[in-house]
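K.L.:
Could you look at this predicted model? Sequence included:
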Amino acid sequence: MTTPSTSLQKACRLLRALTDARNSRLTDLALAAGVDKASALRLLETLAAEGLVARDPATKAFTPGREWLALHAATLARTDLRPLVRPALIRLANAFEDSAILSVPSGCESVCIELRLGTFPIRANYLDIGSRRPLGIGAGSLALLAALPDAEVDAVLDGIAPAMRRYPRFSRDMLLGHVRATRERGYAVLLDVVVERMGGIAIALPGPDGYPLGAISIAALNDRITGREAAMARALRREADAICEHWRAHAAVKPGTRPDIQRPAARPRTREEA
């Protein structure tokens, strides 16, 4: 994460941090955004005056404000993947009894925007809707990173270098190795590196131009993934193919609903695309 240099950049980082429900206190928001507390308070008060942030007078907790919710609703009308992906998450959670997740890219981070819990007693409860991680940290996040062109992967790894200090089990070389492995097999697997004894398996959702719009993943105990990896990979691929086909049809019927993203100059081909 680069250090924000302008008030506008700082305000944007605070708004991003506020999407994670764990960041409601001033201290947590300032830390997550990389902004000193005095500046964070001043900017949050300005955002509150504009309706983009609300603050509970009793608890002093910050939450998204009414204007942000209006912007959010307008955005969902154009780019929301959730209606297309929810049935797939339900099927995956039912089939494997573990948590199924939809993540989308946001700058150098991935954001969990939809979650379906499985029925297995030991669940992956370290992700909530709104949770953010640097790209590459977590199976869904890794799938998104691996789907980017090489030049963008390098730029992302440069950008997340400061945030990587919070994840001592990760390194740049390790992530590059996982990117290569993900491209070779066509899906991402991460075991025992984000949370001990837990892991995930994921696949990216390419948009009409091949650029990743999101990723679906299954989070579970390590042995529940290793023992069923092939079946999980097939199910994820089947659901991803169906989602992308629906998305292409949706974009064709409603031009302009697709996110405004540029086609990368040279996107690496996965084994399935070769």
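P.N.:
Received it, and whenever you're ready, just let me know what you need.
K.L.:
contacts, neighbours, all on C-alpha from now
P.N.:
Fine.
K.L.:
same for the host helix or strand of residue 180, what does it pack against?
P.N.:
Using DSSP states H and E, residue 180 sits within helix 172-185. Secondary structure elements in contact with helix 172-185, counted by 3 or more CA pairs under 8 Å, 6 or more residues apart in numbering; DSSP states H and E, are helix 139-146, strand 188-191.
K.L.:
tell me which residues of that helix are tucked away?
P.N.:
Residues of helix 172-185 classed as buried under the neighbour-count rule (16 or more other CA atoms under 10 Å) are 175, 176, 178, 179, 182, 183.
K.L.:
Just send the residues you listed back as TSV, with distance to residue 146 too.
P.N.:
Rendered in TSV, the data for these read as follows (distance: CA to CA, whole Å):
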residue	distance to residue 146
175	9
176	9
178	8
179	5
182	7
183	6
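K.L.:
And the furthest pair within those?
P.N.:
With distance counted by CA to CA, no two of the buried residues of helix 172-185 lie farther apart than 175 and 183, which are 12.3 Å apart.
K.L.:
Where do the helices of the stretch 101-250 of the chain begin and end?
P.N.:
In chain order, the stretch 101-250 of the chain shows helices spanning 139-146, 150-160, 172-185, 222-226, 229-253, with DSSP state H, counting those that start in this stretch as the criterion.
K.L.:
Second structure for comparison follows:
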Amino acid sequence: MPEPNAVQKVCAVLRALAAPAPRRLTELSAETGLNKVTALRILDTLAQEGFAARAADGRRWRPGPELMALAASAGRPDDLRALARPSLVRLAELSGDTVLLSVRSGVEAVCVEREIGSYPIRANYLDIGSRRPLGVGAGAMALLAWLPDREVDAILGIVVQRLGLYPRLSQAEIRARIADSRARGYVVLLDQVVDTMGAIGVPVRDTAGRTVAALSIAALTTRIRAREAELAEALRREADLMERERIPAGQGGAG
């Protein structure tokens, strides 16, 4: 049997990562038939690209947020999305607007699930698999705002180079919105990304207290303004419900 090529080796590792529980390097090596050095080199590269991540114990490996985004676009369920589905349905019914679940991938936020409400004017510009720099949009801001300050500084140093498509946002403006979000306990962004549209969002944390996902509602700015307190309370309630389901440490996006 011929030696597998580089792409086949990567595919073998990705298939092994799809197991229900995180895997040790020795398990991945045995299952793929690759030596540990090769398997670790592939895992490190996949982690850099967001397709793999170390589990909370640092010794095992699990799928990364990029695989979650691919699974979402293909309609495959995963634990975080399954946990969020009831909350998304309730929020869409309550608000009538578009409700999003986002996770972090490096310095970007990736939409991994969406529920559309009954209101006829919708936020069609965000779909499953779409992504934005952290801080650009309510979900992306919720993933950024509650990170440690040193991590925020590092991320903004990269994100500032990607703001050309968002002329109303600057590093100073994003920092101001971070401070505002921390003071409120939730994010509100109006007319900053898309004219006449706004969004409101909250972080979802794992058992270690780290932000792993964001719930947000996107709607006409006038609809957000008129119901800000009600929507913020509903989002926080649903995030609390998800957190009480005990999201394991490390379940969400990768740093």
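P.N.:
Noted; the coordinates are in hand. These numbers were taken from a predicted model, which means no experiment stands behind them.
K.L.:
wait, which of the helices of the stretch 101-250 of the first structure is closest to residue 118 of the first structure?
P.N.:
Put simply, out of the helices of the stretch 101-250 of the first structure the one that sits nearest residue 118 of the first structure is helix 222-226, at 12.5 Å, with distance taken as CA to CA.
K.L.:
do you know how far residue 162 of the second structure is from residue 142 of the second structure?
P.N.:
In this view, residue 162 of the second structure and residue 142 of the second structure are 18 Å apart by CA to CA, to the nearest Å.
K.L.:
Pick out whichever of the two has more residues nearby.
P.N.:
residue 142 (34 against 13; other CA atoms under 10 Å).
K.L.:
quick one: the more buried one from residue 44 of the second structure, how far?
P.N.:
Here the criterion is CA to CA. By it, residue 142 of the second structure lies 27 Å from residue 44 of the second structure.
K.L.:
And for residue 77 of the second structure?
P.N.:
Following CA to CA, the distance that separates residue 77 of the second structure from residue 44 of the second structure is 25 Å.
K.L.:
and if you look at residue 140 of the second structure?
P.N.:
As defined by CA to CA, residue 140 of the second structure lies at a distance of 25 Å from residue 44 of the second structure.
K.L.:
Which residue of those two possesses the greater neighbour count?
P.N.:
residue 140 (30 against 16).
K.L.:
Next up, the contacts around the residue nearest to that one when sequence neighbours are not counted.
P.N.:
Spatially, and ignoring its direct neighbours in sequence, residue 140 of the second structure is nearest to residue 134 (4.7 Å; CA to CA, 6 or more residues apart in numbering). With CA atoms under 8 Å, 6 or more residues apart in numbering as the criterion, the residues that contact residue 134 of the second structure are 104, 107, 108, 109, 140, 141, 143, 144, 155, 159.
K.L.:
Can you tell me how far the fifth one is from residue 102 of the second structure?
P.N.:
Yep, that's residue 140 of the second structure we're talking about. Distance check for residue 140 of the second structure against residue 102 of the second structure: by CA to CA, it reads 7 Å.
K.L.:
joint contacts of these two?
P.N.:
If you check residue 140 of the second structure and residue 102 against CA under 8 Å, 6+ apart, the residues they both contact are 109, 214.
K.L.:
Quick one: the strands in the stretch 1-150 of the second structure, in order.
P.N.:
Counting by DSSP state E, counting those that start in this stretch, the segments of the stretch 1-150 of the second structure that form strands are 23-24, 52-54, 60-63, 98-105, 108-115, 131-133.
K.L.:
which of these sits most buried?
P.N.:
For these, the stretch with the most neighbours on average is strand 98-105, a mean of 28; neighbours defined as mean count of other CA atoms under 10 Å.
K.L.:
That one vs the first structure, average distance?
P.N.:
In the superposition against the first structure, strand 98-105 of the second structure averages 0.4 Å from its aligned positions (mean CA distance after the TM-score superposition for the first structure).
K.L.:
Tell me, how many residues neighbour residue 262 of the first structure?
P.N.:
8.
K.L.:
swap in residue 150 of the first structure?
P.N.:
Residues near residue 150 of the first structure, counting by other CA under 10 Å, number 16.
K.L.:
what do you get for residue 135 of the second structure?
P.N.:
Residues lying near residue 135 of the second structure (other CA under 10 Å) number 29.
K.L.:
wait, it sits on residue 173?
P.N.:
No: using CA atoms under 8 Å, residue 135 of the second structure makes no contact with residue 173, being 9.7 Å away.
K.L.:
what's near enough to touch the most centrally placed residue in the second structure?
P.N.:
For the second structure, the residue sitting closest to the mean C-alpha position, by CA atoms, centre = their mean, is residue 103 at 0.6 Å. Contact criterion CA under 8 Å, 6+ apart gives 65, 109, 110, 111, 112, 143, 212, 213, 214, 252, 253 as the residues in contact with residue 103 of the second structure.
K.L.:
got the angle between the helix holding residue 180 of the first structure and helix 150-160?
P.N.:
Taking axes from the mean of the first three to the mean of the last three CA atoms, to 10 degrees, helix 172-185 of the first structure and helix 150-160 form an angle of 140 degrees between their directions.
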